[in-house]
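>>> the sequence and its predicted three-dimensional model are supplied below.
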Amino acid sequence: MKQILMLLLLCACCNVSAQKKLDNANLECQYQYIYVKDSLKKIMGEDDRLILLVGPKLSKCASYHSIQVDSLQENPKRREIFDAEFKELLRTGVQPRHKRMKAYVYKNLPEGKMTVTDGLTMQDYIYTDSLNNIDWTISDSTKTILNYTVQMATCNYRGHYWTAWFAPDVPVSDGPWKLHGLPGIIMEAYDTKAYHHFTLVGIRKVKDMPIVMSKAYVGTKKFEKTNRKSFLKMQRQYLENMTGMIKLETGIDLDPNSSRKVLTFQPLETE
């Protein structure tokens, strides 16, 4: 079933449209993202890497692997590449390039808010989220990350209790995923139960690196507008019954015997 799903996703990624430039980044941060895929069996998910691009007007955070897939969409030979990678999957079991974290977070787009795009099975969605809504408590605790002295802060945010370490010497009020709002770049963040862990592994100044609005490449090739709570509800339905969601969106029943399962993955937002 996984191979059939992968083929559906690859075939859905054929039409291409140009990406819209939003800003030029002057700072690039790379984060290792580790998460627990199955909280009951303590199975870890795929190791992901997030790229945070920060510009004068806004920032964008997305998975490096998702960005690479987007780049591949622009390649005129993308069909041949997808076919070759799928054949390799059938032959060796090595997965083709694929998106990992599907969320793209644009902070301060529109001004004073966040725009988020995210995907389930065969459809991409877009919604507007609130900004500057995290109530951090800053403590005196410090440690060192990448030769920067970082300070601890904690908060309750979207169903998890977070500990973050920020660098006052890099006065950028941003961080991985939706985390933001501290007087310095967030260099590490994790929830109390260690379901999700972001760690800065690289930071550099850049010049004229474009920040673009990534396009939808699956389903109708257009983002379906929704709101955050509606998306989270659909996401939970997907996590509990993936094949049911695929049938709902495509009419294709990959597993007639599938049924709703106990949710063992703890999403970044559990509200």
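Okay, I see it. Residues are numbered from 1 along each chain as shown.

>>> CA atoms for contacts and neighbours, from now on please.
OK.

>>> Y31: what's it in contact with?
Shown in contact with Y31 (CA atoms under 8 Å, 6 or more residues apart in numbering): R49, L50, I51, L52, P176, F198, T199, L200, V201, G202.

>>> again, but for P171
The neighbours of P171, taking CA under 8 Å, 6+ apart as the test, are P183, G184, I185.

>>> what about the first one, neighbour count?
It stands for P183. Residues lying near P183 (other CA atoms under 10 Å) number 17.

>>> does it touch P168 like I think?
Yes - P183 is within contact range of P168, at 6.0 Å (criterion: CA atoms under 8 Å).

>>> just the helices in the stretch 101-250 of the chain please.
Counting by DSSP state H, counting those that start in this stretch, the segments of the stretch 101-250 of the chain that form helices are 228-240, 242-250.

>>> for the protein, what's the longest helix?
Assignment by DSSP state H gives helix 78-92 as the longest helix of the chain.

>>> pull out the buried residues from it.
By neighbour count on 16 or more other CA atoms under 10 Å, the buried set for helix 78-92 is R78, R79, F82, E85, F86, L89.

>>> if we can go back for a sec, identify, from the contacts of Y31, the entry nearest to D38.
Checking the contacts of Y31 against D38 by CA to CA gives F198 as the nearest, at 17.8 Å.

>>> got the helices of the stretch 101-250 of the chain as CSV, with mean neighbour count columns?
Output for the helices of the stretch 101-250 of the chain, formatted as CSV (neighbours: other CA atoms under 10 Å):
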stretch, mean neighbour count
helix 228-240, 16
helix 242-250, 18
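
>>> rewinding a little: export the contacts of P171 to a markdown table and tack on distance to N108?
Shown next, in a markdown table, are these (distance: CA to CA, whole Å):
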| residue | distance to N108 |
| --- | --- |
| P183 | 16 |
| G184 | 17 |
| I185 | 16 |
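
>>> just the closest of the residues you listed to A62, please.
Comparing the contacts of P171 against A62 with CA to CA places I185 closest, at 16.4 Å.

>>> ok, of the contacts of Y31, which come out buried?
R49, L50, I51, L52, P176, F198, T199, L200.

>>> export these to a markdown table and tack on distance to Y106?
Listed next are the buried ones among the contacts of Y31 as a markdown table, based on distance: CA to CA, whole Å:
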| residue | distance to Y106 |
| --- | --- |
| R49 | 17 |
| L50 | 13 |
| I51 | 12 |
| L52 | 10 |
| P176 | 11 |
| F198 | 18 |
| T199 | 20 |
| L200 | 19 |
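
>>> next up, a structure to set beside the first:
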Amino acid sequence: MKPIVFLFFCLLSCSITFAQKNDYIEATYSCSLSFDIDLFLNKIPVQERKEAEVYLKNSLDKGLILDYSLESNDSISIFKLIPKINNSQNEGSLIVEEMLAFDKLPTYKFINKKEYLKEIDILGKKFIIKEAIPIIKWEIQEDVKYILSKKATKAIGYIGNNPVTAWFFNDILLDNGPYLLHGLPGLIAEAEFNINNVNQHYVINSMSNKNKKVKVKFSKKAKIVSSEEFRSEIKKLQQNAKEDRVDLD
């Protein structure tokens, strides 16, 4: 009986080690963007729609893909853009350029405090958006698949009224993921959702465990604002820019 008991404990210890809590993870994700062209065209002046339609279709045909990195431990994470455009992307795409401008500085997510800080540098002004992390009510499904040769389980949730489909690793016990996603019992490896009529599909490309600390560094000169305050600040900057152009004319 002793060999059998010993084998049982060996198998038990292996299973416990396999699904262990990770202190630090580095991962990279690709984000594919897609959208309904008609929704965008409705916001564009009629005289400019034909030209815009051609441009938007070309952008979608070539593919809109951004790459991000995630550094995370069990309480803090840094999600930032990797400043490199994939060959499949349209390098002249205004949509990609806007995403690059918005995400060129990191997003810091504080899981324990349930808040995030998003750095933004726009029109020569630096801001830090400080907000609560969105609460996501997840429902874990029975579906499973393998991503990077690791078992992942499907979950469905909502960011506000926007549905989110995610796949999380069963053996990477880290409550985190790309963008502002969190709240599952494992690292989110894939996620798809729609925000502001743009569909975003994140897929993990690589992952490594390292003995490092997550270092949070952001500009002390930046103005800390809420999302609503940031929108007001942008309107002021845009108005000032218009007035400056009028003066030049």
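Received the coordinates, thanks. No experiment lies behind these values; they were computed from the predicted model shown.

>>> tm score of chain vs chain?
After superposition, the two chains reach a TM-score (TM-score structural alignment, normalised by the length of the second structure) of 0.63; 191 aligned residues with a CA RMSD of 3.5 Å.

>>> so for N132 of the first structure, which of the helices of the stretch 101-250 of the first structure sits nearest?
Between N132 of the first structure and the helices of the stretch 101-250 of the first structure, the tightest spacing by CA to CA is seen for helix 228-240, at 16.0 Å.

>>> just to revisit the earlier point, which one of the buried ones among the contacts of Y31 of the first structure is nearest L27 of the first structure?
Among those, L52 lies closest to L27 of the first structure (CA to CA), at 8.1 Å.

>>> what about the counterpart of the closest one in the second structure, which SS state?
For L52 of the first structure, the aligned position in the second structure is L70, judged by TM-score structural alignment. Following DSSP: H, G, I helix; E, B strand; the rest coil, the label given to L70 of the second structure is strand.

>>> I'd say L70 of the second structure and I76 touch.
No - if you go by CA under 8 Å, L70 of the second structure and I76 don't touch, sitting 10.5 Å apart.

>>> residues contacting the residue nearest in space to the middle of the second structure?
Among the residues of the second structure, the one closest to the centroid is Y179, at 2.2 Å (CA atoms, centre = their mean). Applying CA under 8 Å, 6+ apart, we find Y179 of the second structure in contact with F79, T107.

>>> map it across to the first structure for me.
Using TM-score structural alignment, the equivalent of Y179 of the second structure in the first structure is W177.

>>> what do you get for Y29 of the second structure?
Matched across to the first structure, Y29 of the second structure falls on Y31, judged by TM-score structural alignment.

>>> surely its match is within a helix?
No - Y31 of the first structure: not assigned to a helix; according to three-state DSSP it is strand.

>>> burial check on A152 of the second structure, number of neighbours?
For A152 of the second structure, the neighbour count with other CA under 10 Å is 24.

>>> repeat that for N161 of the second structure.
9.

>>> aligned partner of C61 of the first structure in the second structure?
Using TM-score structural alignment as the criterion, C61 of the first structure maps onto F79 of the second structure.

>>> show me what contacts its match?
The neighbourhood of F79 of the second structure, defined by CA under 8 Å, 6+ apart, consists of Y68, S69, L70, E71, P106, T107, Y108, K109, P178, Y179.

>>> residue in the second structure matching G112 of the first structure?
Residue pairing (TM-score structural alignment): G112 of the first structure is matched to K114 of the second structure.

>>> distance check, its match against V164 of the second structure.
Separation of K114 of the second structure from V164 of the second structure (CA to CA, to the nearest Å): 19 Å.

>>> again, but for K62 of the second structure
Look at K62 of the second structure and V164 of the second structure: by CA to CA, they are 25 Å apart.

>>> who has more neighbours, these two?
A direct count of neighbours by other CA under 10 Å for K62 of the second structure and V164 places V164 higher, at 21 against 14.

>>> number of residues surrounding F8 of the second structure?
F8 of the second structure has 12 neighbouring residues, counting by other CA under 10 Å.

>>> what's the helix or strand for it?
Taking DSSP states H and E as the criterion, F8 of the second structure maps to helix 2-18.

>>> what do you get for K60 of the first structure?
Taking DSSP H and E as the criterion, K60 of the first structure maps to strand 59-63.

>>> if we can go back for a sec, tell me which of the buried residues of helix 78-92 of the first structure is nearest to F223 of the first structure?
Using CA to CA, R78 is the member of the buried residues of helix 78-92 of the first structure that sits closest to F223 of the first structure, with 21.5 Å.

>>> so is the closest residue to the closest one other than its chain neighbours in a helix, a strand, or just coil?
Leaving aside its chain neighbours, R78 of the first structure sits nearest to L72 (6.2 Å; criterion: CA to CA, 6 or more residues apart in numbering). The three-state label given to L72 of the first structure by three-state DSSP is helix.

>>> L72 of the first structure matches what in the second structure?
In the second structure, no residue is paired with L72 of the first structure according to TM-score structural alignment.

>>> count of residues packed around L72 of the first structure?
By other CA under 10 Å, neighbour count at L72 of the first structure equals 19.

>>> same thing with L148 of the second structure?
12.

>>> just give me the match in the first structure for it.
Residue-level alignment of L148 of the second structure against the first structure, with TM-score structural alignment as criterion, gives L146.

>>> three-state assignment of L8 of the first structure?
Here L8 of the first structure is helix, with the state taken from three-state DSSP.
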